[in-house]
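# Requesting a structural model of the entry that follows:
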Amino acid sequence: MGKVTGFMDFPRVAAENVPPAERVKNYKEFVLHLSDEEAKTQGARCMDCGIPFCNNGCPVNNIIPDWNDLVFQQNWKQAIEVLHSTNNFPEFTGRICPAPCEAACTLNINDDPVGIKSIEHAIIDKAWENNWVIPQPPKNKTGKKIAIVGSGPAGMAAAQQLARVGHDVVVLEKNDRIGGLLRYGIPDFKMEKSHIDRRVTQMEAEGVVFKTNQNVGENVDPEQLIHDYDSVILAGGAEWPRDLPVPGRELDGVHFAMDFLPNQNKIVAGDVIKDQITATGKNVVVIGGGDTGSDCVGTSNRHGAASVYQFELMPQPPEKEIKSLVWPYWPLKMRTSSSHEEGCERDWSVATKSFIGENGKVKELVAARVEWKDGKMQEVPNSEFTMKADLVLLAMGFISPQQTILDKFGIDKDARGNAKAETEGENSYTTSRSKVFAAGDMRRGQSLVVWAIREGRQCARSVDEFLMGSSSLPR
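Now for the predicted structure:
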């Protein structure tokens, strides 16, 4: 490595954030990337550890030590080449990935891990600033046609890989803009949509054709796709939300998170939304303690909510993990997001029992404390309580992709309702239907953007092998 003792000489320094009081006034990104000197110093903390567990901790297997060393040398152009060799869209992951690579960092055993995510963020921003991210159109065309259903990270990754080896790729998106859940699921304050737009421009120059308002199974016939194309990839998101069937669920003001978040994305993009669900001046309760719940908290604060509470069914996790037991795996520990820092009361081991309304609108929430014994949840006696709730957002995760599209393609599903397809062997990512492949959330269920990129890339190689007999694409 560039500085052998760097991990002992320099402390971890995270990228700075715009203060909460300022950033809640708008929907702009607020994480500032490292300066060149800061990135060099943080890159110097990467150890000569022998076995870089970060590579395996990263779903796309980023070659992290190499680009850490290149940043230390200030060789930014080669750093982005190494980064792009495994990750098509580091501006996405450098902003919204939870960084399992850092949990797997060898330095994390007894110290703060290398700031891998912040270095990745700095590399790709530097590359865009210097016009190093350019189209890579194929030298030759194969004449093979591929349709990709879904324009989220899995679909985009698969499309870019396949276009670069000469296939004619058409990406079909049911919404009015490209990006899938990146566009209409991730708040703009976490990732501005200009990052998607400039990748679309790059990919169009590489030959990818994007078509919006193409709802396959509704206004696009799946059988016609199979007939017209040499291969079809299903790469849509997991959009079937987990519901909460309790008394009062039908009241106005009780909504799924994905009835709330996408419309704010559209407002930021300049659309006019009739009857937008807003948190302005309301007592908001978010049910669900994951990333989607956190996004609801941040959006509610920007709307100007009177109060924001977030309930989680599971017990409160420990403040710090026992590293000797969990490293290099993703640890269960207390995590406070940037949205929580902006204002939120959080509570754990809480089960919502019912909603109480007035004139058809929710006004109160009835909940109780629960405890877990032998893996089973039990209500704590005499723990029931009531609280004000003008807006309740259900953010309890997603069960699977919407079943309609899988049924209309007539493909087999796994036990969780996802498209059934294996990731290993000669026919990886193939479904039970000839010519039809599946990747990302469509195959694995709700997951991370970085997993979607990985599966999109791997599925692209499998499709290329299916069409051409062999493939030069990386696995």
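
# hey, let's count contacts and neighbours off CA atoms from now on
OK.

# Tell me which stretches of the stretch 351-475 of the chain form strands.
Assigned by DSSP state E, counting those that start in this stretch, the strands in the stretch 351-475 of the chain fall at 361-373, 376-379, 385-388, 391-394, 398-400, 436-438.

# Redo those as JSON lines? Include mean neighbour count.
Shown next, in JSON lines, are the strands of the stretch 351-475 of the chain (neighbours: other CA atoms under 10 Å):
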{"stretch": "strand 361-373", "mean neighbour count": "18"}
{"stretch": "strand 376-379", "mean neighbour count": "12"}
{"stretch": "strand 385-388", "mean neighbour count": "14"}
{"stretch": "strand 391-394", "mean neighbour count": "26"}
{"stretch": "strand 398-400", "mean neighbour count": "19"}
{"stretch": "strand 436-438", "mean neighbour count": "26"}
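
# so which of those comes closest to S339?
strand 391-394 (15.2 Å; CA to CA).

# contacts for that closest one?
243-244, 253-257, 260, 279, 282-288, 293, 296, 362 (CA atoms under 8 Å, 6 or more residues apart in numbering).

# re earlier: could you dump the strands of the stretch 351-475 of the chain to JSON lines with distance to N131?
Listed next are the strands of the stretch 351-475 of the chain as JSON lines, based on distance: least, CA to CA, whole Å:
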{"stretch": "strand 361-373", "distance to N131": "52"}
{"stretch": "strand 376-379", "distance to N131": "55"}
{"stretch": "strand 385-388", "distance to N131": "52"}
{"stretch": "strand 391-394", "distance to N131": "41"}
{"stretch": "strand 398-400", "distance to N131": "38"}
{"stretch": "strand 436-438", "distance to N131": "33"}
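
# Another sequence for comparison is provided below:
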Amino acid sequence: MGKVTGFMEYSRMPETYEAPLARKKHYKEFILQLGDKEAKVQGARCMDCGIPFCNNGCPVNNIIPDWNDLVYRGAYQEALDTLHSTNNFPEFTGRICPAPCESACTLGINDDPVGIKSIEHFIIDKGWENGWVVAQPALVKTGKKVAIVGSGPAGLAAAQQLARIGHDVTVFEKSDRIGGLLRYGIPDFKMEKSHIDRRVAQMEEEGVVFRTGILVGKDFPSNVNNWAKKTISPEELKAEFDAVVIAGGAEQPRDLPVPGRELKGVHFAMDFLPQQNKINAGDKVKDQILAGAKNVIVIGGGDTGSDCVGTSNRQGATSVSQFELMPEPPEKENKPMVWPYWPIKLRTSSSHEEGCDRDWAIATKRLEGKNGKVEKLIAARVEWKDGKMQEVPNSEFEMKADLVFLAMGFISPVAQVLEAFGVDKDARGNAKATTDGEGSYKTSVDKVFAAGDMRRGQSLVVWAIREGRQCARAVDEFLMGASVLPL
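Reported below is the predicted structural model:
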């Protein structure tokens, strides 16, 4: 490494945030990224550990020590090339990835880990600012046609890889804009949608065709089919294209089967969040769900729940509370026990810092209201004994609730997509497809492949990019007999 003793000389410098009171007034990104001097210092902290566990901690296997060193030396364009060699969209991961690479950092055993995510963010934004991110159209066309169903990170990664190798790629998206859950599942204050738009423009220069408002399949529930203008059958796709990749998101939310679930004011998180994104984009939304001047309760302690908290605060909620069924995790992980794996520990998001009452080991028992509208939530405290949940005696309580958002995760892709294609499903309702050996990512149906949430279930954006890239290689091998795309 360029600075052999850097990890002993420099402290971790996290990215700074705009103050909570200020950032709650808008939906723009509020992270202030590192400057050149700060990025070089943070890159110098990478300790040349010999076995870079961060590479394996990262699902796309980013070559992290290499671009840390390049940033330290000021070789920013080379750092960008190294970053792009494993990750098509570092501007996405540099903003919304939880950075499992940092949990695997060797320096993190007894010190603060290297700020890998902040350096990645710095590299890609530096690349865009300097015009280094350019289209890479294929020099030779193969004459093969590939359809990608779904334009989230898995679909986009697969599409870009396949287009660059010379295939004619068409991406089908049911929504009115490209991006999938990146577009309508991630609030703008975490990732502005201009980052998607400029990647789409780059991919169009590379030959990718995007078709929005098109639903592949039939008999979808109304909450899935509300934006599509046209339906195409899987049979039509298979007849027109040499290969099909189904790469939609895990959009079947986990429900809360308690009395009062049917009351007005009780919504899935993904009925709430996309609406605000559409408003931010300049659209009009009929009967928008609004948290202004309301007491909001979010059920579910993950990232989606946190996004509901941040959005509710920006809409002017009177109060925001968030419940989690599991016990409160420790503030500090037991590093000798868990390193280099992702630790269970208390995580406080930027949305929580903006105002939220959080509570753990809470089970919702019922919802009550008048005239068909929710007014209060009745819950109880629970404890876990021998792996089983038990209600704590005499712990029942009630809270005022004008809006209740269900953010308890997603159980599977929308079943109608997989059923329309007729592919075999695994025990969790995902498309059944192996990732090993010959025929990887291939489903039980000829010419049909699956990647991302559609294959592995609800997961991270970085896993979706990895699956899209690997699936692209599998499709290329299927079409051409061999592939030069990276593993």
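
# ok, back up a step: tell me which of the contacts of strand 391-394 of structure 1 fall in helices.
Counting by DSSP state H, the part of those found in helices is A257, F260, G293, C296.

# so the second one touches I277, yeah?
Yes. Using CA atoms under 8 Å, F260 of structure 1 is in contact with I277, at 5.9 Å.

# Those two: which is more packed in?
F260 (20 against 15; other CA atoms under 10 Å).

# still on that earlier bit, please identify the one among the ones in helices among the contacts of strand 391-394 of structure 1 that lies nearest to R443 of structure 1.
Nearest member of these to R443 of structure 1, counting by CA to CA, is A257, at 22.4 Å.

# any idea what that closest one aligns with in structure 2?
Counting by TM-score structural alignment, A257 of structure 1 lines up with A269 in structure 2.

# What is the burial count for its match?
23.

# can you tell me how far it sits from G260 of structure 2?
17 Å (CA to CA, to the nearest Å).

# next one: A75 of structure 2
Taken as CA to CA, the span from A75 of structure 2 to G260 of structure 2 is 59 Å.

# ok, those two, which is more surrounded?
Neighbour totals were compared for A75 of structure 2 and G260, and G260 leads with 19 against 13 (other CA under 10 Å).

# Would you check the span in structure 2 matched by the lengthiest helix in structure 1?
In structure 1, assigned by DSSP H, the helix with the most residues is helix 449-468. Aligning helix 449-468 of structure 1 against structure 2 (TM-score structural alignment) gives residues 461-480.

# By how much does the matching stretch deviate from structure 1 on average?
Mean deviation of stretch 461-480 of structure 2 relative to structure 1 after superposition (mean CA distance after the TM-score superposition for structure 1): 0.1 Å.

# Flag every buried residue along that stretch.
For stretch 461-480 of structure 2, burial by neighbour count (16 or more other CA atoms under 10 Å) applies to 461-479.

# Which residue, other than its chain neighbours, is closest to S337 of structure 1?
S294 (7.0 Å; CA to CA, 6 or more residues apart in numbering).

# Could I get the contacting residues of the equivalent of that neighbour over in structure 2?
Under the alignment (TM-score structural alignment), S294 of structure 1 maps onto S306 of structure 2. S306 of structure 2 sits next to S349, S351, H352 when contact means CA under 8 Å, 6+ apart.

# The alignment partner in structure 1 of the first one and D464 of structure 1, how far apart?
Alignment note (TM-score structural alignment): S349 of structure 2 maps to S337 of structure 1. From S337 of structure 1 across to D464 of structure 1, the span is 40 Å (CA to CA).

# Helix or strand: which one has the residue lying closest to P90 of structure 1 once chain neighbours are set aside?
Spatially, and ignoring its direct neighbours in sequence, P90 of structure 1 is nearest to I124 (6.3 Å; CA to CA, 6+ apart). Assigning secondary structure by DSSP states H and E places I124 of structure 1 in helix 116-129.

# If you count neighbours, what's buried in that helix?
Those would be I116, K117, S118, I119, E120, H121, A122, I123, I124, D125, K126, A127, for helix 116-129 of structure 1 by 16+ other CA under 10 Å.

# just to revisit the earlier point, quick one: which of the strands of the stretch 351-475 of structure 1 is nearest V170 of structure 1?
strand 436-438 (14.5 Å).

# To what extent does the closest one diverge from structure 2 after superposition?
Using mean CA distance after the TM-score superposition for structure 1, the mean distance for strand 436-438 of structure 1 is 0.2 Å.

# Next, find the distance separating the residue lying closest to A460 of structure 1 once chain neighbours are set aside from L234 of structure 1.
Of all residues not flanking A460 of structure 1 in the chain, A158 sits nearest, at 4.9 Å (CA to CA, 6+ apart). Here A158 of structure 1 is placed at a distance of 10 Å from L234 of structure 1 (CA to CA).

# Same check on R443 of structure 1?
8 Å.

# Was I right to think K442 of structure 2 contacts D424?
No. Between K442 of structure 2 and D424 there is no contact under CA under 8 Å: 10.7 Å.

# I appreciate the help and will end here.
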